[in-house]
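> Okay, here's the prediction I keep looking at, along with the sequence it came from:
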Amino acid sequence: MTRLALLRKRFMRNTKRLRFRRPNVGARPGVLVFSDEATETQVNSICYSPDVLRHNPEDLEDLVANKDVLCWIDVQGLKSEVEIKRIAKLASIPDLMLEDIVNVPQRSRSDSVDGRLLIVTRMIRPDKTGAISIEQVSIYVYENIIVTFQEEEGDVFSAIRQRLHNAKGPLRNSKADFLAYTLLATIVDAYFPLLEHMADRLQILEHYALMRPTSGLLRHLVSARNDALRLHRAVKPQKELFAGMLRDKTSLLSEEVRMYLNDSHDHTIQAADVTDTLREMSINLLNLYMSSMANHTNDKMKVLTIMASIFIPLTFIAGVYGMNFDYMPELHVVWGYPAVWIVMAATAMALMIYFYRKGWITDHNRDLDQTLREHFSEIATRHSVK
């Protein structure tokens, strides 16, 4: 493998690329596209009723036919065409819905057709390396069946599985629409820890961009900006997803579930507002970094300029008395050499005092801070409520 190919492979591995769905030009609707880069398919199922819970049952087809039992089939990985088509046949998933499930990524939305509900959303969680992982999750609801399709292995549903095993709360006694809401609400609630982590990360970068801007910091700033943009693209469309589900009166959601969805809708609006703020912070951080680098460069140039300004008259004096003329009276005076040193020292000291009074050597930050505190205190007293 050539060096160029190695560099390209390393770049593609370390870079989070934008993904777009590539439609099959000229193909009929409902054609499935299975990628070789997809994760291997794993299927787990939980079938339960108020009194019974079975994990990965062998008689899954019989339990699906029993309307008193609710079956949650979790598909992780979209590589196996045979396995996915088997689940689609078992759950009676239409071809068009299955196309939206398999051909990722799709726009976040909900579709309700012929007693079937499909919800396409985005799940955000940290991956094995600690980086932010964003994947499409499709939730299919039909009668007593719920099928979740995930792109990667691992999810944020461990708390729901634990609640089902413990038989605590209304989850074991509710219908499929309540489980679908619970899955969707859990995905939204998982946004906030990552958003808080991102905010803390940007605050740390802001401190270093202001106090210690270095060339190595730029890579972290660009990475943080890319992550903030990815979070914004993933979270913001969830507002329209929940709003569409609340507007759709024909969807298979009870009034109780709609009430809960309205609360989750507020959470998505809050999360979207946070991503807007994080995106603006990440962009402003780059501007702050560039300004700080320019200011630090100016400070260094100011020091060098001051040093050069001090040594210019000293160089002039040394140059004058370094000339080889026979008739220079100062050359034959006993006190000539110390007198030159005294003049040079006095000149350097006078220039230092001049630069200090001009504020070129120090910015007098203490005086400025004290003056600003006095002004702020005066403003606070003037606007205080009496």
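Cool, got the structure.
> only C-alpha atoms for contact and neighbour calcs from this point on.
Fine.
> Leaving out sequence neighbours, find the closest residue to Lys236.
Counting by CA to CA, 6 or more residues apart in numbering, Lys236 lies nearest to Ala272, which is 4.9 Å off, once chain neighbours are set aside.
> Same check on Gln136?
Gln136 sits nearest to Arg122 (CA to CA, 6+ apart), 4.7 Å away.
> Just say helix, strand or coil for the residue of the chain positioned farthest from its centre.
The centre of the chain is farthest from one residue, Tyr327, which by CA atoms, centre = their mean lies 77.7 Å away. Each residue gets one of three states, and Tyr327 gets coil by DSSP: H, G, I helix; E, B strand; the rest coil.
> for comparison:
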Amino acid sequence: MTNSPSKFSHRLSQPIEQRYVNYTYDQPGSLPGTLQIKADALPSQIVLIDYNETEAVRVSVAAAKDCAAYLDTESISWIDVQGLGEETFWRQIGEVFELHPVVLEDVVNVPQRPKSEDYGEQLVVVLHMIMMVSEQAQFFHEQVSFILGKNYLLTVQEEPQHDCFGPIRDRIRFKKGTIRQRKADYLLYALLDAIIDGFFPVLERYGERIEALEAQVTDAPTPQTLTEIHQIKRELLALRRSIWPQREAISVLLRDDCTLISPAVKVYLRDCYEHVIQVLDMLETYRELASSLMDVYLSAVSNRMNEIVKILTIISTIFIPLTFIAGIYGMNFNPEASSFNMPELNWYWGYPAVWCLMIAVATSLVYFFWRRGWFTAR
């Protein structure tokens, strides 16, 4: 089954703030465990990977009840549910895996705030997965829920087409590394680490956008540049609100004494936690750069305005004495009435003399401004 292009395009066209941080909430007075499945939710399909140290099998499971046979085996079972489907399906999942109604609510009513909760025989982890869409300046976002049991891991994705778990599937299939020698808690770590590492390409893309904006701000700032700065600041804030709780969710796995996670795997989770810190450091750096771009933009616009004012001032200053001279000779005095009434009007070279005077004044002012460095770009 493939994802509907129209629905996927619709999700990408939504404002980034809505796709990242508008968490779902229950209606006031609703019963615990009330499922609110979106009308455009894709049909559910179950992909099960059962493996041990010697072999690995991948099967498509038709119904939720068929998963029950894999829950009590010694092999590790990764049950990947792709698509949120219908309420009936999830009620069957809840019965097979003996899920608390509140857990079903967190898994189905998306998006939820990232978190980790220990239910004794099960460990529930909710994270957000953000991926860069190939050859597009857009990002895909979905909630991924993990339910860890003794020998199984149940994962829930909103759609079947996009995830960052391909390398993990290949490691299981081709027996790369030690993943097939480990328990289900190590599989949980591997998937969590894949999600966290998926943030780095997204942040690198934001770094490229900020670098391009820096060039625009310093060379030729426009109102569109200001709009892009505001947009990238909003997007980075939304990313921060999505990533920050995931730091807390992984920290809970390290602090709590959950029997489902072995001390050996907690060592790997510490490395995963450090990756989250690196992501947050990069994010905070880009947020500071985006904020500083606003100051640079205002400074560039101010400098540009100062240059314009300087040019206009130079032109006005040059023409002020010329206007003064032209104004004097525009007065209607009769030279015949008195020898003091503009006698130069009767001179043979009077008109060229005034032109020479005006040119000399203008040239002197231009030379004076040049010596003061007013014509040098700053």
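Perfect, I can see it now. These numbers were taken from a predicted model, which means no experiment stands behind them.
> what residues are up against the residue nearest to Gln136 of structure 1?
Ser108, Ile134, Glu135, Gln136, Val137, Ile187, Ala234, Val235, Gln238 (CA atoms under 8 Å, 6 or more residues apart in numbering).
> can you give me the helices in the stretch 251-378 of structure 2?
263-328, 350-371 (DSSP state H, counting those that start in this stretch).
> Can you say which of those is packed in most?
helix 263-328 (a mean of 16; mean count of other CA atoms under 10 Å).
> packing partners for that helix?
Taking 3 or more CA pairs under 8 Å, 6 or more residues apart in numbering; DSSP states H and E as contact, the helices and strands that helix 263-328 of structure 2 lies on are helix 184-197, helix 199-219, helix 223-255, helix 350-371.
> among the ones you listed, which is nearest Pro43 of structure 2?
Closest to Pro43 of structure 2 of those, according to CA to CA: helix 184-197, at 23.0 Å.
> and Ser251 of structure 2, what pairs with it in structure 1?
If you follow Ser251 of structure 2 across to structure 1 using TM-score structural alignment, you land on Ala243.
> picking up where we left off before, which of the helices or strands spans the residue nearest to Gln136 of structure 1?
strand 116-126 (DSSP states H and E).
> tell me the angle that strand makes with helix 217-235.
Angle of strand 116-126 of structure 1 versus helix 217-235, following axes from the mean of the first three to the mean of the last three CA atoms, to 10 degrees, is 160 degrees.
> ok and the helix or strand just after strand 116-126 of structure 1 relative to strand 116-126, angle-wise?
With elements assigned by DSSP H and E, the helix or strand that comes after strand 116-126 of structure 1 is strand 132-142. Inter-element angle recorded for strand 132-142 of structure 1 and strand 116-126: 160 degrees (by the same axes, to 10 degrees).
> can you redo the helices of the stretch 251-378 of structure 2 as JSON lines with distance to Arg209 of structure 2?
Shown next, in JSON lines, are these (distance: least, CA to CA, whole Å):
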{"stretch": "helix 263-328", "distance to Arg209 of structure 2": "10"}
{"stretch": "helix 350-371", "distance to Arg209 of structure 2": "40"}
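> quick one: which of the ones you listed is nearest Ser30 of structure 2?
With respect to Ser30 of structure 2, and counting by CA to CA, the nearest of these is helix 263-328 at 34.9 Å.
> Now which residue in structure 1 aligns to Leu298 of structure 2?
Match for Leu298 of structure 2 (TM-score structural alignment): Met290.
> Look at Asp155 of structure 1 and give its secondary structure.
Asp155 of structure 1 ends up coil, using three-state DSSP.
> Kindly report the same for the one 4 residues further on.
Three states are possible here, and by three-state DSSP the one that applies to Ala159 of structure 1 is helix.
> Which residue in structure 2 aligns with it?
In structure 2, Ala159 of structure 1 lands on Pro167 (TM-score structural alignment).
> Distance-wise, check its match relative to Tyr20 of structure 2.
In this view, Pro167 of structure 2 and Tyr20 of structure 2 are 25 Å apart by CA to CA, to the nearest Å.
> So for these two, which residue has more residues nearby?
Tyr20 (25 against 13; other CA atoms under 10 Å).
> Trace Val366 of structure 2 over to structure 1, please.
Matched by TM-score structural alignment, Val366 of structure 2 corresponds to Met352 in structure 1.
> Tell me how many other residues crowd the aligned residue in structure 2 for Ala228 of structure 1.
Taking TM-score structural alignment, Ala228 of structure 1 has Leu236 as its aligned residue in structure 2. Leu236 of structure 2 has 20 neighbours, counted by other CA under 10 Å.
> show me the residues around the closest residue to Leu236 of structure 2 other than its chain neighbours that make contact.
Spatial nearest neighbour of Leu236 of structure 2, excluding adjacent residues (CA to CA, 6+ apart): Arg287 at 6.4 Å. Applying CA under 8 Å, 6+ apart to Arg287 of structure 2 gives the contacts Lys233, Leu236, Leu237.
> relative orientation of the strand holding Arg122 of structure 1 and helix 176-189 in degrees?
Using the same axes, to 10 degrees: strand 116-126 of structure 1 against helix 176-189 is 30 degrees.
> Residue range in structure 2 corresponding to strand 116-126 of structure 1, please.
Taking TM-score structural alignment, strand 116-126 of structure 1 hits residues 122-132 over in structure 2.
> Now the aligned partner of Val59 of structure 2 in structure 1: closest residue in space, sequence neighbours ignored.
Under the alignment (TM-score structural alignment), Val59 of structure 2 pairs with Asn56 of structure 1. Excluding the flanking residues, the one nearest Asn56 of structure 1 by CA to CA, 6+ apart is Ser45, at 4.8 Å.
> Check whether Gln143 of structure 2 really touches Pro111, as I assumed.
Yes - counting by CA atoms under 8 Å, Pro111 is a contact partner of Gln143 of structure 2 at 6.1 Å.
> wait, what's in contact with the closest residue to the match of Ser251 of structure 2 other than its chain neighbours?
In this structure, Ala243 of structure 1 finds its nearest non-sequential neighbour in His265, 7.1 Å apart by CA to CA, 6+ apart. By CA under 8 Å, 6+ apart, His265 of structure 1 lies in contact with Lys239, Phe242, Ala243.
> do you know how far the first one is from Ala271 of structure 1?
Right, the one you point to is Lys239 of structure 1. Taking CA to CA, one finds Lys239 of structure 1 at 9 Å from Ala271 of structure 1.
> for the second one, same thing?
Using CA to CA, Phe242 of structure 1 is found at 13 Å from Ala271 of structure 1.
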